[in-house]
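Chemist: Provided below for reference: sequence and predicted model.
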Amino acid sequence: MRRRSLIAAAGAAALLLAGCANTPRQDAGTLAIGKLTTALPDGVTLLRPARGAPQLVTAQGQARTGQRASANDAQTRFLVGSISKWIATVAVLRLVDQGRLALDQPVTTWLPELPPASRAVTLRHLLSNTSGIPNGVAQALRQDRAAIEGSRITPLEGALRYGTGAPAFEPGSRFDYSFTNWVIVGGIVERVTGDPFQQVVARLVLQPAGVRDTGFADAAWESLPHAALAYAKDKTTRKSSAMPPMVAASGTVYSTAADLVAIADAVYAGGLLSDRARRELLTVQHAAEDYALGCRVREIGKNSTKHTVVWNSGVFGGYKTLLAYAPANGAAVVLLNNTDIEQAEQRETAQKLLDALLQAR
């Protein structure tokens, strides 16, 4: 099955880019894509050379093993880890566009229960992981992991319980990739809207983007149609992670490759956000990490061939995911994996595929 899939992928790659102009550089890009698609890791891969162009979706490996074994395919849903932060940020920016939130207001504007020292922390600091608020969730996990992973408390409850530490450094001066930043983001959204965070994201982002296979995982996640299970590298040992609701903004979204691209199209080329909000989403806040708001933004290529790329990666147990998207023309690479691939390997594969796509334009 894998051999048939790879042969089909190589042929589809050639068809996908058959319309490219016949120049040496473009031929090199097309040839590179054909070669790369014959050696893809297990999971689902989506390639698109430009907005409006056909998408190539290929699948390798198993979504599930054992008695209910099923192969990965274009409809397979994966947990996408920290790509959830980008989706959460889009929801926040929609609320900013509506005048209900402001990026540079103190978080105590909406959560006055937080300590006075948190008045120096803005919503922008949370979304860029530069708040300095101690990672109370991580501290609680070290003390009693089972209790935290089994908790059903909401983002608002979690923010008021675990986000109460005074900033450990001047907000905006350092980068700290902290769960707690995102628990507080979720709590602010719940306080402002009066609705559960997951419902707000569905209403403001997922429904307008027209996606049907994306949502927030809960205890029933594995029973959903087309849900991939996560495995260790031996592809037989199950890996799983609990999903307390309070960390929804940080990493509990599930999606498909096509849905992730549809969301990106709605964000960067549709009417989902104002021009100002899109600029905020693409503005790097911490240069050493290429981190903007909820995602990384990188410049790839040189001089006239330079491209701005939104680079989103995620880890959740054995799930490893990556979305690379060029807002200017919609070139996209998505890699979804459920066998605990090394992130460095996944990143290298995505970079090669994206370089080839951009060369083949």
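Modeler: Done, it's in.
Chemist: going forward, measure contacts and count neighbours with C-alpha atoms only.
Modeler: Will do.
Chemist: who touches residue 69 in this structure?
Modeler: 62-63 (CA atoms under 8 Å, 6 or more residues apart in numbering).
Chemist: scratch that, residue 258
Modeler: Contacts of residue 258 by CA under 8 Å, 6+ apart are 46, 74.
Chemist: Name the SS class of it, please.
Modeler: helix (DSSP: H, G, I helix; E, B strand; the rest coil).
Chemist: Secondary structure of residue 206: a strand, I assume?
Modeler: No - if the criterion is three-state DSSP, then residue 206 is helix and not within a strand.
Chemist: Could you check how far it is from residue 295?
Modeler: To residue 295, residue 206 is 18 Å away according to CA to CA, to the nearest Å.
Chemist: Check residue 235 too.
Modeler: 29 Å.
Chemist: cool, residue 140 as well?
Modeler: Counting by CA to CA, the gap from residue 140 to residue 295 is 26 Å.
Chemist: So the two - more neighbours on which side?
Modeler: residue 295 (25 against 13; other CA atoms under 10 Å).
Chemist: thought that one was touching residue 310?
Modeler: Yes - Residue 295 lies in contact with residue 310 (CA atoms under 8 Å); the separation is 7.0 Å.
Chemist: which parts of stretch 285-293 are buried?
Modeler: Judged by neighbour count (16 or more other CA atoms under 10 Å), stretch 285-293 contains these buried residues: 285-286, 290-293.
Chemist: before we go on, here's another structure to hold up against the first:
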Amino acid sequence: MKHLLSLTFLAILCSITFTCTAQSYVKKADSLFYIHEQENGPGLSIIVSKNGEPLYKNHTGFSNIEHQIPINDDTRFLVGSISKQFTVFSMLLLEQQNKLSIDDPITKYLPELKALPHQITIRMLANHTNGFRNNTDLNGLRGRSDQDLIGQREMVFLLLRQRGLNFEPGERFQYNNAGYVLLAEIVTRVSGIPFQEFVRERIFKPLNMTSSQFINGSTSVITKKANSYYKNKDKYHYYPMNRSIVGSTGLYTTTQDLIKWTQIFVDSKLGSPAIISKMIQPSTLNSGEKIPYGLGLETKNYRGVKVIFHGGGDAAFRAYLLHIPEHNFTVAVAGNYESFNPLTIAYGMIDVFLEQSLTPKTTPSNPKPTKTQLEAYTGTYQVFPGFYIHIKSRRDSLFLQPHNTTNEVFLPVISENSFQFTPRQHSKLVFGKDELLWHFSDFSYPAKKVTLTPIDNSQIQIEEYLGTFYNDELQTTYTFVKKGEKIIAKHAFNSDVELVPIDKDSFITDSSILGRVDFERNEQNIIISCKISGQTAYNIPFIKYRE
């Protein structure tokens, strides 16, 4: 009897201890979650699960501010680039059926692209080493935005007209959405059914993801859908999303359905283990260099555990999905306002629930760089075509100054060659020899040190550059006119932009889509064309109309 009482007491004690521990986790998770609460505004939804069962679940804010509809379990968010893993999985299901190979040249399925200067494989579309100009920049140059009714057919047609690339395929990694739009088109052509239908029948239904769907045209009705919002002068404004592009984005889903999806990383109940292995395998450049991005997914080591992850952002929606196979642990978070950065809460939940399994957080013992090192980092760097930053050293500190501005940003030291970019969460600059890598959340942008020679309009003949220039791939024109002593680029739909001389026959602007314009001359020294470059669309040729 005494033994039975002891066992009973022990069971009660364990139950109390477990309950207290669970409550402690929830309290810590709540403290992370409610930092993001917006009074009478948009919000977010999160689920943290282990073995497919929720450890923590919470919602806050409105999915629709106008009608005061709260976010709940059934709220569907546009999850942006999280869509990409479903696109790749669809492609690999077709490969499993021997209907294609991911190492096939894309021209086997997209013969319209035979005029491209280099061969591109399906794999290159999926791992962002293809060199395609990003469709966001291409649309912007045409004067098209998220508020316009841009459908999948229009976007595919635009990409299939492209005749140039940013770089030779396989030479570098450059994240872009164009490759995934084309992947969705290949799924459609090979399977014989629309991409949206393929994903619904082959993925969503088998996994019982009943609240997930890819948008199918601007008139699609998506029930329980959240709207997205941005804040301006303490007021929230509706951010419309009229694009209906899929492959790179376009998935509306719930955090609950995303949890269901990640179980394929563990039990492979859909497809095969080989499919998941291909998706998370780091990619290899032509040089042999390994990059962490696989096929629609990326992996990293976080405090000693392997994390499979991808984020997403479209319009003002923000989302993040991560999975730790070793612990069958998942975090799915989605929000509907622009300033929400999901990385803080996603990785914070790992710290809360897996703390005992993680390596301790460490701080570099001597992070401060020497004065010589700081001086070596100073100079001018080109991040994108036409976008330059100046790194300055002063009082044993570094500062960042965008070109043609007087604004300076102090860069706090993280380590000898790493500095925090404080205006944006999870952002830092890491310096190498005459180069730097600018990290924005999970993205990184390489920049090379350059030398700029001062030049002004008095040193050029403005009249030489005036005229109207046309590009057939985009089917759009830009006209360069003189206004006072300035050259202004005019477009039918885009705002006027001033061209600022940066070199002989080369100009930059403060526009991300029209970052740099390089004029070209014939043998008679007459300007006959120009090449326009944006952040991720380089050297697009425009031919000058004859007068």
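Modeler: Thanks, I have it. Keep in mind that this is a model prediction, so the values were computed, not measured.
Chemist: can you give me the strands in the stretch 101-250 of the second structure?
Modeler: 213-214, 228-232, 235-239 (DSSP state E, counting those that start in this stretch).
Chemist: which bit of the first structure covers the shortest one?
Modeler: Alignment note (TM-score structural alignment): strand 213-214 of the second structure is matched to residues 215-216 of the first structure.
Chemist: Quick one: average offset of the matching stretch versus the second structure, please.
Modeler: For stretch 215-216 of the first structure, the mean deviation from the second structure after alignment is 0.9 Å (mean CA distance after the TM-score superposition for the first structure).
Chemist: Need the residues that contact that stretch.
Modeler: Stretch 215-216 of the first structure is contacted from outside by 198, 202, 206, 248, 252-255, using CA under 8 Å, 6+ apart.
Chemist: Return the distance of that stretch from the chain's centre.
Modeler: Distance of stretch 215-216 of the first structure from its chain centroid, counting by CA atoms, centre = their mean, to the nearest Å, is 12 Å.
Chemist: Next: stretch 56-74 of the first structure.
Modeler: 21 Å.
Chemist: do stretch 101-114 of the second structure as well
Modeler: 25 Å.
Chemist: ditto for stretch 428-444 of the second structure
Modeler: Worked out by CA atoms, centre = their mean, stretch 428-444 of the second structure lies 16 Å from the chain centre.
Chemist: quick check: that stretch aligns to which part of the first structure?
Modeler: Using TM-score structural alignment, there is no partner range for stretch 428-444 of the second structure in the first structure.
Chemist: and that stretch, which residues are buried?
Modeler: Applying 16+ other CA under 10 Å to stretch 428-444 of the second structure flags 428-431, 435-439, 441, 444 as buried.
Chemist: what's the answer for stretch 184-203 of the second structure, then?
Modeler: Buried positions in stretch 184-203 of the second structure, judged by neighbour count with 16+ other CA under 10 Å: 184-188, 194-196, 198-200, 203.
Chemist: do the same with stretch 327-347 of the first structure
Modeler: Here stretch 327-347 of the first structure shows 327, 329-341, 346-347 as buried, counting by 16+ other CA under 10 Å.
Chemist: so how many other residues sit close to residue 349 of the second structure?
Modeler: Residue 349 of the second structure has 23 nearby residues by other CA under 10 Å.
Chemist: Can you find the partner of it in the first structure?
Modeler: Residue 349 of the second structure maps onto residue 353 in the first structure, by TM-score structural alignment.
Chemist: Helices of the second structure, start to end?
Modeler: 2-33, 83-96, 122-127, 135-141, 152-160, 178-191, 195-199, 255-262, 264-267, 273-280, 342-353, 371-377 (DSSP state H).
Chemist: so which of the ones you listed comes closest to residue 508 of the second structure?
Modeler: helix 135-141 (14.9 Å; CA to CA).
Chemist: Check what contacts stretch 279-299 of the first structure and list those residues.
Modeler: Contacts of stretch 279-299 of the first structure (CA under 8 Å, 6+ apart): 83, 85-90, 124, 127-128, 174-175, 306-312.
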